[in-house]
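1. quick one, what's the 3D model for this:
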Amino acid sequence: MVKIAPYGTWTSPIGAADAAAAGGGPQWVDLHDGRPWWAEGRPAEGGRVALVRDGQDLLPPPWNVRNRVHEYGGRPWVVLDTPDGTRVAFTHWDDQRVHVFDPDAPVPEPVPITPAPERHHGVRYADLAAGPGGTEVWCVRETVTGDARTDVRRDLVAIPLDGSPIRVLAASHHFLSGPKPSPDGTRLAWIGWDHPNMPWDGTELCVARVGEDTHRVVAGGPAEAVCQVEWDGDDLLALTDPQGWWNLFRISPDGTSTNLAPVAQELGGPMWRLGHRWFATIAPGRYAVLRSGTPAVLDEAAGTVVDLDVDLPLWQSQLAVHEGVLVSSAAGPLDEGTVVSYDLGAGVLTRHTTPADPAERAYLPVPEERVFAGPDGDVPAYVYPPRNPDFTGPADERPPYVVHVHGGPTGRSAPVLDVDIAYFTSRGIGVVSVNYGGSTGYGRVFRERLREQWGVVDVNDCAAVAQALADEGTADGARLGIRGGSAGGWTSAASMTSVKTYRCGMVAFPILDLAGWTGTGGETHDFESRYVEGLVGPWPAARDRYVDRSPANRVDRLAGPVLLLQGLEDEICPPEQADRFVAALDGTGVPHAYLTFEGEQHGFRKAASIIAALEAELSFYGQVFGFTPPGVPVLPLRD
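-> The predicted model follows:
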């Protein structure tokens, strides 16, 4: 029998521990000899990343297949067909060195093939690929050159498996993607870019002969962003966006560039981490691609892109193909990410992992895709109403709603199962996930709505969506909140200090002081140290804009209580900013809480941290919105 109970007080089988268990998932999926391989986050094992082949772990703890290049990390492993048999090279988090082992040995015995750095994590490697002949690992090397967070140098290197000295292949730009050897091993291709550009602003596709110092730029530029490149004989295949959409181009040796299937849709994405693969070759002239995340086949002769008929519609940019079988990680509205293979000839999808199902599907929210009117144009969003088969709210009550702000800000929300969201919706709290101006998936024009408007367009778009839900009676307009982490934490804090739409905000590992988040401010890492110049304006010429928009300078304008969550080892959004914000907030009379987590970097990977953060957030909403959520500790608030 369905019970009538106030929103927020419903009991649910979806616990914070279920959300923690879902906090890992597969990543860096690949194929070798027809068998799927992947890395997998393990929150229950302290957040380590395991390496898996065909469902079997290859390395026991404490091996942690992860690196910190750009602080976000890049592709951390590669399988090599060497003269001595199959070997695996990978980066280990603890020392950041490249190690090699035999995956078929009874007991794996990884051996380092890069020297120990002079300082902790002083040299890092990412975007690992097999060099010609399988005797070397080709990758990006990142070297710390000083004490500032921006003191970093990068180059492309070849690492011999036999321990011989490392060779530098190229060092064309401040930022580089991993080198791709040509089929004959005589040339290499890579993507490079320099400050103040981010990789979705403008990059250059470079080609050079192995052993030569000079290179040639064959695509890209200051307003064109190449995001993936592969060889096809003497030609290059590249995802790039000269017309404003990431499409697949063929680039001939003479530099002629041809769009293989022009579509006003994104077939690529933002290069937040090195090693993404949005396309893979099925056969000459046929390519697996992702159309805004949906798997499709591009036919070069016909100039068409045709979606695949699969029941998991959103795939990650980890495509690999072997003998007509496509693999990746895929998810859907009611399914977490799982490793899948798809037989392109038979049309059969096989799941290789079984994600933990936190509850029956009846407790999971079903996203409603909607488009709202914003001050600068349409705002896409996914609405997740409360859903629990055991409860309904009183007829005279509207549910509280929380706006979820994705990170980036050059990122996006997608309609796939997020157990964090289900944790709230199954208890009677609605969530709406907003793709505000600046989000990816809608072309360069939409993405650049945010240029010099961060803290304005994102704030206004989120507020417009929240207000529309209240005006139509979907949400209780007096019980609206906002939540986000990283850049989403910025928008949450900026919203709480500039509009009166929300009663409260959850702010996780945020940017709070724009001036500190510049290269000269010293409070962020090298990769994003000039990101804000495109988002806010040139520094220091636009200093007043930096000061005026920063939540750190607007604590006196807070619209209501805030909960801050912060990892103490975060190098992207270090704790200094949250520390200062809370110090300014103490004694103001505004209820707030500040939880810090030892051993966590940017985003929480440990099960205990994820559980504590979610339960604190639920208690926080209960205290602000006026309900008592059962079964969670009461979060102490201070003023």
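
2. please count neighbours and contacts with C-alpha atoms only from this point.
-> Will do.

3. now do the SS call for residue 449.
-> helix (DSSP: H, G, I helix; E, B strand; the rest coil).

4. distance check, it against residue 513.
-> 22 Å (CA to CA, to the nearest Å).

5. between those two, point out the one with more neighbours.
-> Each of residue 449 and residue 513 had its neighbours counted (other CA atoms under 10 Å), and the higher figure belongs to residue 513 (24 against 19).

6. which element is the more buried one on?
-> Assigned by DSSP states H and E, residue 513 belongs to neither a helix nor a strand.

7. for residue 570, see how far away the closest residue to residue 433 other than its chain neighbours is.
-> Distances taken as CA to CA, 6 or more residues apart in numbering put residue 404 closest to residue 433, at 4.7 Å, once the chain neighbours are dropped. For residue 404, the distance to residue 570 equals 22 Å [CA to CA].

8. likewise for residue 449?
-> On the measure of CA to CA, residue 449 and residue 570 end up 29 Å apart.

9. how about residue 23?
-> Distance from residue 23 to residue 570, by CA to CA: 18 Å.

10. residue 404 and residue 570: which is more packed in?
-> Per other CA under 10 Å, whichever of residue 404 and residue 570 has more neighbours is residue 404, with 27 against 22.

11. who's in contact with the longest helix belonging to the chain?
-> The single longest helix within the chain, with elements called by DSSP state H, is helix 607-625. With contacts defined as CA atoms under 8 Å, 6 or more residues apart in numbering, helix 607-625 is touched by 8, 16-17, 19-21, 23, 43-44, 46-47, 400, 420, 424, 479, 503-504, 506, 561, 563, 565, 595, 597, 604, 628-629, 632-635.

12. also this sequence, please, to line up against the first:
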Amino acid sequence: MNDRAHTLSAGNWPSWVAPSLVAGKTTSLSELRTAGNWIFWLENRPEEKGRGVVVGRSPDGIIHDLTPVETDVGSRVHEYGGGAWDVRLNGETPSIAFSDRRKGGLWYVEDGQLDCWCPAGNMPENRYADITFDPVGASVFCVQESHSIGKAEAAIIHVNSAGQKTVLVHGADFYAAPRPSPDGHFLTWFSWDDPEMPWTATRLDVAVLQRATMELGVPHQLGGQTPCSIIEPRWADSATLYATSDISGCWAPIRFQWIGGEWTATMLPDARAEIGLPHWVFSQRTMTPLPDGCLLALGIRHGLNHVLRFDGHIWEELLLGAPVNVPERLADGRLAWIDAPSEAPPAIAVGLPETGFERFRESVILPPGITGEDIAAPQPLTFPTTNGVEAHALFYPPSRSSSSLRPDEKPPLVVMAHGGPTGRANPGFAFKVQWWTSRGFAVLDVNYRGSTGFGRAYREALDGEWGVADVEDCLAGVRAVVERDLVDPSRCVIRGSSAGGLTVLAALAQSDLFAAGTSLYGVTDLRALAAETHKFEARYLDRLIGPYPQDEAVYLERSPVTQAQSISVPVLFLHGGADNVVPLAQAQAMCTKLEHSELHVYPEEGHGFRTSSSIEDSLTRELAFYRKVLDLS
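-> Now for the predicted structure:
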């Protein structure tokens, strides 16, 4: 804080985080890939209604949009998508195979020429994800999700440039990560069946691909028979395959080698970090095999990301910015990644630990004069909660170089309950945090029991306890920062999206710590969710709550809609009219039961807000709501 800071009450600080900055000018960067000395990534652009564009930087440093303006790269497999594209080089010309979110179908583009390999179809409607080029020929492997009457059916398929499909694997409820070995001899993938989720128990298989008939040999199950989550297969060479498995208690790399006609497995030494992410979306990467036999990994310790390298004997930490994905190698040996430090917007980065790195293509350009004093950085907190265990959170103090609170004032607190609930509070720069801290609020982003990044036992601590343990941890987190004299206990609010919305409403019903709450497309009726939600999450609640309808009484007890009479503070509901994950009816039913509530619907939005107008309106509406409730005039 500098000597020129103006003393102003919380909620009245002149913020540098304008709604238009967040909504209309912030591009989402994801799914970084490399080929040769090209760097590729996916951009979602709010000013283009969230349109997905594959972008590449060529070796000469020039940045190119590589998918045509009439396309929208994305997938609706599992509703959450991911892995909707892959790229390879023909000489120095990128070729891209991709799924179109709006038109559907499987498409191919090279040098500006667009070709439809597979139309979406109508009955059944086919969706595609986890697209991977075949190293042999002009074709791809991918996951196909077919929607007709009844439950969606999944398969792994091979598609050539003529649009000819070959179903390679089917029968399981879900498939992911079809990955051919570099020589095209093997294909690996993982799968799971209801009622499991990909973070509870999966099966990793590998099989020989008979090229003459395009059929797979007998699959060999890697990883053994003990139930565990084994995900993210990645080839180092045609006889060495890595995956990450939580058989040891947290996600950690395991290596499989084809030796003497058999696959042998070796767990790598403990990296003292969790290396793996919950498979909500396709094509997440936390490991990169290197040509020298080393392995790069993205590890999570105490809620923070670390880059690690295994040299065949020991792990070492690399000082390499703040990647959100594991760095990928270029042909010249440099590494590229999406860099998301707490003090700057995400950007593409390229470089090496020993020589430093360059950041470019920032997701947003900050206003002139903004420094580190204007940006709140996360402070990891651990605090006691119920049953003698500890929970975790990231605390952000209010931050603005030109403003300070009155000497006798403590900041109001915005508590955040992340979605999932199998997910985590991300420590990277986020406007959802800076929006509040730049206005004089403190933020507590809670990694309640059930969050990832802390091992399997912590993740499973929410089993049977959703709506209980997560709420207890949010309340314990508030008490912890109050006891440390960091916030004003009379001015605490809580917000959460999707599964976090249930935590918000349950916390309001079960405590008097909060003056208000906001549910963004949040769950309010667990029975309706069990009956109406999409295939991917249809049995998710079996573990979090209990099997339905056998445990219907528990579903009723935990549903915020049946706890509505216990909520006396104002609640704001923000929901998409086209939400297929948590239907709008959930918010409508809850809103009618509350005396002090407001519901605003964004008719064309789904589960999460993508357009700039919706993002801007939701932020300003929520701020006005808290200013009124907390009397921040």
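
13. chain center to the longest helix of structure 1, what's the gap?
-> Distance, stretch centre to chain centre, for helix 607-625 of structure 1: 23 Å (CA atoms, centre = their mean, to the nearest Å).

14. residue range for that helix in structure 2?
-> Mapped onto structure 2 using TM-score structural alignment, helix 607-625 of structure 1 spans residues 612-630.

15. roughly how far apart are the corresponding residue of structure 1 for residue 574 of structure 2 and residue 574 of structure 1?
-> Matched by TM-score structural alignment, residue 574 of structure 2 corresponds to residue 565 in structure 1. Remark: distance between residue 565 of structure 1 and residue 574 of structure 1 (CA to CA) = 12 Å.

16. which neighbours do the two share?
-> If you check residue 565 of structure 1 and residue 574 against CA under 8 Å, 6+ apart, the residues they both contact are residue 509.

17. aligned counterpart of the residue nearest to residue 433 of structure 1 in structure 2, please.
-> Matched across to structure 2, residue 404 of structure 1 falls on residue 416, judged by TM-score structural alignment.

18. ok so its match is a helix residue?
-> No: secondary structure of residue 416 of structure 2 (three-state DSSP): strand, not part of a helix.

19. dump the residue contacts of residue 130 of structure 2.
-> 82, 83, 84, 85, 142, 143, 176, 177, 178, 282, 283.

20. the fifth one: neighbouring residues, count only.
-> If I follow you right, that is residue 142 of structure 2. By other CA under 10 Å, 27 other residues sit near residue 142 of structure 2.

21. and what of residue 360 of structure 1?
-> Residue 360 of structure 1: 10 neighbours (other CA under 10 Å).

22. same thing with the one 5 residues further on?
-> By other CA under 10 Å, 27 other residues sit near residue 365 of structure 1.

23. how about residue 544 of structure 1?
-> When neighbours are counted by other CA under 10 Å, residue 544 of structure 1 comes out with 12.

24. quick check, central residue of structure 1?
-> Central residue of structure 1 (CA atoms, centre = their mean): residue 272, 6.6 Å from the mean position.

25. got a list of what the aligned residue in structure 1 for residue 286 of structure 2 touches?
-> Superposed on structure 1 with TM-score structural alignment, residue 286 of structure 2 falls opposite residue 278. Applying CA under 8 Å, 6+ apart to residue 278 of structure 1 gives the contacts 228, 267, 268, 269, 289, 290, 316, 317, 318, 319.

26. in JSON lines: those residues, plus secondary structure.
-> Shown next, in JSON lines, are the contacts of residue 278 of structure 1 (three-state DSSP):
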{"residue": "228", "secondary structure": "strand"}
{"residue": "267", "secondary structure": "coil"}
{"residue": "268", "secondary structure": "coil"}
{"residue": "269", "secondary structure": "coil"}
{"residue": "289", "secondary structure": "strand"}
{"residue": "290", "secondary structure": "strand"}
{"residue": "316", "secondary structure": "coil"}
{"residue": "317", "secondary structure": "coil"}
{"residue": "318", "secondary structure": "strand"}
{"residue": "319", "secondary structure": "coil"}
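
27. out of those residues, which is nearest to residue 247 of structure 1?
-> residue 267 (5.4 Å; CA to CA).

28. trace the closest one over to structure 2, please.
-> In structure 2, residue 267 of structure 1 lines up with residue 275, judged by TM-score structural alignment.

29. ok, how many other residues are close to its match?
-> Residue 275 of structure 2: 27 neighbours (other CA under 10 Å).

30. which residue ranges of the stretch 301-450 of structure 2 form helices?
-> Using DSSP state H, counting those that start in this stretch, the helices of the stretch 301-450 of structure 2 run over residues 431-437.
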